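Trainee: Provided below for reference: sequence and predicted model.
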Amino acid sequence: MKNKKKILFIKNLYQNPKFITNDIDILSKEYSVKLLNFKSRKNAFIIFSLMYQFIYLLFNIWKFDLIYIWFADYLSFYPVIFSKLFSKKSIICAGGYEATYIPEINMGVFTNASLSKSVRAFCVRYSLKNCTYILPVDETLIEHTNNYIYSDTPGKAPLKDGIKEFIPGIKTEFRTMYLGYDSELFKKPGNIAKEKSVVSAGLIVNDDEFRRKGFDLLINAAKQLPDVKFVLIGFNDENLDKHKNNVSSNVELHKIVPYSKLIEEYCRAKVYAQFSLFEGMPSSICEAMLCECVPVGSTVNGIPKIIDGCGFIAEKRSMVEIVDTIEKAINAEEALGKKSREHIMKLFSYKNREDALIKLTRSILS
C-alpha cells in the first residue's frame, strides 16, 4: 500500500539472531521496512562504513517516518543525529553491551582505555541520550547491581551497571520490552526422550566470551559429574581447537550449528545451563525451556526472571553451588521441564513482543 508508514531498520550486517529478524518480520506486517546493514570493521576501516551510512542518510532520511536501531554503537550515531536534524523519531533496542563495562572480560563500551574506545563510548552515549526511546530487553539494563560476578573474589564489591550508571541524568524514555519466542519452532517432539545431559550455547570466539558464558565452570563441573553428559555449543574453529583436548570424556564441544541442530540438542538435554557473568535477556535459555529443559543459571540480569521457579539458581560463582544446581536439575521430575515451557509461553511469547512493539510504533506514528 502506498500510504504505509516507512521504517528504516538499522542493524549490524554480521548480527542476524532470531530476536533481530523477528522484529523485522513484526514491523513488516504493518509498515514498509527498509533494512540498512552496517558493516562493522576493525580499527580505522570503520570510517568507510560510517561514510557510506552518512551518505545514505543524507539523501534518504526524509523518506522515513521512524528509525529503528538494534544496539547502540557506531552504527547508531549518525542515524540519531539525522533523526534529530530532520525531526524523525528514533528507537534503539538495548541488548546489554551498551549497558555495562567489565574490564576483566572486555565486556561493554564504557571505557576510555584507548582513543578508539573513547570514540565508541562517545557514540553510544550520544545515541542513547538523543534517541526518542530506548527499548532494553530487561529492566536490569537500566539500573542493576551484579552480586554474582565477583562473588568468588573476596573483598571485591559488587558490580554496579546499567545505562543510568554510565549516563547519569539521562532523560530519554525507557520502555522495557522483553524478547519473544516462537513456541511452535522451539518444541520437543513427543518421540524424543530426555537424556541425562546438560546443554549450553553461546558464541565463543575468544577467552572472554568463554568465561562470560560460564563454559569454564561447566567444564569443571563435568569432571565432578562423570555420569552426566555436557554439550557446549558455539565455538569458532580457533577456540574449538584450543579447548577440545582439555575436557573430560563426558564433554562434547560443537562449532556454531544451524538452528535445526540447536533445537535437536535442546530437545534431548534434561538441563540447560546459563552461568553467565553478564547478560541482557539471554535467548538460548528461553529457547531451551520451550523445549522442556530444566534451567539452571546465575543470579545475573534477566536470568532469575526467566527461570523463576522453573529451575535452580546459583547465587555465587562457586563450584559447590554450580554442581549442586546441576544435580538438582538432573534429578528433577520431568514435569518441571513442562512447567518451564509454559512459563516462557506465558511471559515471553512472540505474540507478547509483537503486540508491545506494534502498540508502541502506532503511538509514535499516529
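Mentor: That came through fine.

Trainee: switch to C-alpha atoms for all contacts and neighbour counts from now on
Mentor: Noted.

Trainee: the stretch 201-350 of the chain: strands as residue ranges?
Mentor: Using DSSP state E, counting those that start in this stretch, the strands assigned to the stretch 201-350 of the chain run over residues 229-235, 251-255, 269-274, 294-298, 312-314.

Trainee: redo these as TSV? Include distance to Tyr178 and mean neighbour count.
Mentor: Output for those, formatted as TSV (distance: least, Cα to Cα, whole Å; neighbours: other Cα atoms under 10 Å):
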stretch	distance to Tyr178	mean neighbour count
strand 229-235	24	22
strand 251-255	28	17
strand 269-274	18	29
strand 294-298	18	29
strand 312-314	20	24
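
Trainee: nearest the geometric middle of this structure, what residue?
Mentor: Nearest residue to the geometric centre of the chain (Cα atoms, centre = their mean): Pro282, 4.6 Å.

Trainee: which residues touch Pro79?
Mentor: The contact partners of Pro79, by Cα atoms under 8 Å, 6 or more residues apart in numbering, come to 57, 67.

Trainee: for the helix or strand hosting it, list every residue counted as buried.
Mentor: For Pro79, the host element (DSSP states H and E) is helix 74-85. Neighbour-count burial for helix 74-85 flags 74-83 (criterion: 16 or more other Cα atoms under 10 Å).

Trainee: same thing with stretch 105-125?
Mentor: Going by neighbour count (16+ other Cα under 10 Å), the buried part of stretch 105-125 is 105, 107, 109-111, 119-125.

Trainee: for my notes, confirm Ile67 occurs in a strand.
Mentor: Yes - counting by DSSP: H, G, I helix; E, B strand; the rest coil, Ile67 is located in a strand.

Trainee: thought it was touching Lys5?
Mentor: No - using Cα atoms under 8 Å, Ile67 makes no contact with Lys5, being 11.4 Å away.

Trainee: Ile306 and Pro282, how far apart?
Mentor: 9 Å (Cα to Cα, to the nearest Å).

Trainee: who's in contact with the nearest residue to Met107 once chain neighbours are set aside?
Mentor: In space, and not counting its chain neighbours, Met107 is closest to Tyr101: 5.5 Å by Cα to Cα, 6 or more residues apart in numbering. When contacts are counted by Cα under 8 Å, 6+ apart, Tyr101 touches 107-111, 161.

Trainee: how far out from the middle of the chain is stretch 283-291?
Mentor: 12 Å (Cα atoms, centre = their mean, to the nearest Å).

Trainee: what residues does it touch?
Mentor: So stretch 283-291 is in contact with 19, 179, 181, 183, 186-188, 200-202, 263, 266-267, 272-274, 295, 306, 337, 340-342, 344-345, going by Cα under 8 Å, 6+ apart.

Trainee: can you select the buried ones among the residues you listed for me in ChimeraX?
Mentor: The buried subset of the contacts of stretch 283-291, as determined by 16+ other Cα under 10 Å, is captured in ChimeraX by this line:
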select :179,181,183,186,187,188,200,201,202,263,266,267,272,273,274,295,306,337,340,341,342,344,345
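
Trainee: and here is the other one:
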Amino acid sequence: MPSKIVLVYPSYMPFIQRDYRILSSHHIVVRLEYNRRGLPRFLLWSIYRIICADIVLAWYSGLHALICILIAKFFRKKSIVILGGGEVAALRHIRYGSASSIVPSLVAKIPLMLADRVIAVHSSLVVKAAKELRVSTKNMLVIPLGFDYEATTDNTEKENLVLTVALANSWPRALVKGLDIFSKVAWLIPDCRFVIIGVSPEIARALKSVGPANLEVYGPMPWSQVTEYFRKAKVYCQFSLFEGFGSALAEAMLYKCVPVGSPNGAIPSIIGDSGFIVPLDNDAQIATSVRKALNADLGERARNRIIKLFPLERRKRDLLRIIDELSS
C-alpha cells in the first residue's frame, strides 16, 4: 500500500524534482514549498497536510524543516531530513552557513535531532554535522544524488566557453560559490567566453562592473536553457569555498564538460581523474588549469564517471527502501 508523503522544501530545484518523481512513482506525494514571507499560511498548510500524511520528508534542515518536523512529532508521524550542505557550513568570515551563527545553527540542529532518518547527499556532510552542529550521526546515512544519463545523450559541438552555474542572490552566496574568482580568471583568458548563470540582478551588475568584456552574467533561467549551455561549454568551473555535493557540476560533466574545481567539500570526489582540482589562492594557477581543461580530451571520461558513480537508479532504490522501512 502506498504511503502518503509530504515533501517540503524552500525551492523546487532540479534534484528535488527528481526525488519527487522517484517518490511519486510508488507513493502519494504532496509538495509543500516554504516561503518565509507567507509563514502563517505555510504553518496552516503544514498542519493540514501532515495530519493526512504518513511521512514528512524535508529537503534541507532549515526553518521549514523545523516547523514540519515538530508538527510531525506532535501527530506521531515519521520524518526524514535530507542534508544538502548549507546547514552545516560555517564560513564565519563571510557570514555564510547555518552553523556560522547561534540561532540558525539551532534551527538547523533541532530537525536533525528529531527526525527518524537523516539522509546526507555526501559523506563529508555527516562529518561536518557532527563537528559544527554537534549532533549524533546514529540516524544518518549517505545517499548520493543520482542523475539520469539517458536524458543527456548529445553530440553538440563544443565551443570555447567556460561555464559556472550558481543561484546567488547575496554576496555571501556569490563568494561561497567562487564567482569572484571566476570573474578574475576571465581577465586572464580574454580569448574565451566566460558565462555565469543564476545570480540576482544586483550581483550580476556588480560582477559585470568589475569583470572583463568576455564575461557574461545571467540570472536564473529555465533548466532547458541551462542545459543548452552545458551542451556548448567545453569547461565547467566549481570554485566553491564550500560544497555539499555540486549538482550542477555533475550535470555539466554528464554533458561532457571538462571540470575544474576547488579541493573543498564533495568536489574532488565528483571530479576524480576526469578534470582538474586547483587551490583557490592563486588566480594564475587556476587560469592555467582552465587552459589545460580547454585543450584536454576528458569530456567522455567526465560523463562516464557520473554515470558510474551517481546513477539515478541507486538513489531511487535507496530512497524507496527508507520509505518502506518507516512505513512498516
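Mentor: Noted; the coordinates are in hand. Source: prediction; values computed, not measured.

Trainee: just to revisit the earlier point, now the second structure: which of the contacts of Tyr101 of the first structure match?
Mentor: Counting by both residues aligned by TM-score structural alignment, their matches' Cα atoms under 8 Å, the second structure reproduces these contacts from those: 107-111.

Trainee: which one of the residues you listed is nearest to Arg41 of the first structure?
Mentor: Comparing these against Arg41 of the first structure with Cα to Cα places Val109 closest, at 15.8 Å.

Trainee: got a list of what the closest one touches?
Mentor: Contacts of Val109 of the first structure by Cα under 8 Å, 6+ apart are 97-101, 117, 120-121, 124.

Trainee: mind running it again at 10 Å?
Mentor: 72-73, 97-103, 117-125, 166 (Cα atoms under 10 Å, 6 or more residues apart in numbering).

Trainee: restricted to strands, list these.
Mentor: Among the contacts of Val109 of the first structure, the members falling in strands are 101-102 (criterion: DSSP state E).

Trainee: among the contacts of Val109 of the first structure, which ones are in helices?
Mentor: 117-125, 166 (DSSP state H).

Trainee: still on that earlier bit, average gap between the helix or strand that the helix holding Pro79 of the first structure is followed by and the second structure?
Mentor: Under the assignment DSSP H and E, the closest C-terminal helix or strand after helix 74-85 of the first structure is strand 89-94. After superposition onto the second structure, the average distance of strand 89-94 of the first structure to its aligned residues comes to 0.7 Å, using mean Cα distance after the TM-score superposition for the first structure.

Trainee: can you check which part of the second structure strand 89-94 of the first structure sits on?
Mentor: Counting by TM-score structural alignment, strand 89-94 of the first structure lines up with residues 78-83 of the second structure.

Trainee: that stretch: how far from the chain's middle?
Mentor: Worked out by Cα atoms, centre = their mean, stretch 78-83 of the second structure lies 17 Å from the chain centre.

Trainee: in it, what's buried?
Mentor: Going by neighbour count (16+ other Cα under 10 Å), the buried part of stretch 78-83 of the second structure is 78-83.

Trainee: ok, now stretch 15-32 of the second structure?
Mentor: 16, 18-20, 22-24, 27, 29-30, 32.

Trainee: which bit of the first structure covers it?
Mentor: Going by TM-score structural alignment: stretch 15-32 of the second structure matches residues 19-36.

Trainee: between the two ends of the matching stretch, what distance do you get?
Mentor: End-to-end span of stretch 19-36 of the first structure (Cα to Cα): 17 Å.

Trainee: map Ala302 of the second structure onto the first structure.
Mentor: Looks like Ala302 of the second structure aligns to Ser340 there (TM-score structural alignment).

Trainee: repeat that for Lys131 of the second structure.
Mentor: In the first structure, Lys131 of the second structure lands on Glu165 (TM-score structural alignment).

Trainee: how much space between the residue nearest to that match when sequence neighbours are not counted and Gly280 of the first structure?
Mentor: Using Cα to Cα, 6+ apart and skipping residues adjacent in sequence, the residue nearest Glu165 of the first structure is Glu143, 6.6 Å away. Distance, Glu143 of the first structure to Gly280 of the first structure, using Cα to Cα: 12 Å.

Trainee: neighbour-wise, which of the two wins?
Mentor: Neighbours of Glu143 of the first structure and Gly280, each counted by other Cα atoms under 10 Å, are more numerous for Gly280; the result is 21 against 17.

Trainee: apart from its chain neighbours, what residue comes closest to that one?
Mentor: Gly96 (4.7 Å).

Trainee: okay, and stretch 262-275 of the first structure goes to which residues in the second structure?
Mentor: Under TM-score structural alignment, the alignment places stretch 262-275 of the first structure onto residues 226-239 of the second structure.

Trainee: cool, stretch 350-360 of the first structure as well?
Mentor: The aligned range for stretch 350-360 of the first structure in the second structure is 312-322, by TM-score structural alignment.

Trainee: now the matching stretch on the first structure. Mean distance?
Mentor: Comparing stretch 312-322 of the second structure with its match in the first structure after superposition yields a mean distance of 1.5 Å (mean Cα distance after the TM-score superposition for the first structure).

Trainee: for Leu203 of the first structure, which non-adjacent residue is closest in space?
Mentor: Leaving out its chain neighbours, the residue that sits closest to Leu203 of the first structure by Cα to Cα, 6+ apart is Gly234, at 4.8 Å.

Trainee: how close does the one you found sit to Val205 of the first structure?
Mentor: Counting by Cα to Cα, the gap from Gly234 of the first structure to Val205 of the first structure is 8 Å.

Trainee: what does Asn22 of the first structure give?
Mentor: Distance, Asn22 of the first structure to Val205 of the first structure, by Cα to Cα: 24 Å.

Trainee: likewise for His144 of the first structure?
Mentor: Distance from His144 of the first structure to Val205 of the first structure, by Cα to Cα: 27 Å.

Trainee: between those two, which has more neighbouring residues?
Mentor: Per other Cα under 10 Å, whichever of His144 of the first structure and Val205 has more neighbours is His144, with 19 against 15.

Trainee: wait, what's in contact with the more buried one?
Mentor: Counting by Cα under 10 Å, 6+ apart, His144 of the first structure touches 99-100, 159-165, 300-301.

Trainee: Ile322 of the second structure: which element?
Mentor: helix 312-327.

Trainee: now that helix, how far from the centre of its chain.
Mentor: With Cα atoms, centre = their mean, you get 20 Å for helix 312-327 of the second structure.

Trainee: please apply the same query to stretch 11-29 of the first structure.
Mentor: 13 Å.

Trainee: the stretch 201-328 of the second structure: helices as residue ranges?
Mentor: For the stretch 201-328 of the second structure, the helices defined by DSSP state H, counting those that start in this stretch occupy 201-210, 223-232, 247-254, 267-271, 283-295, 299-309, 312-327.

Trainee: please consider this matter closed, and thank you.
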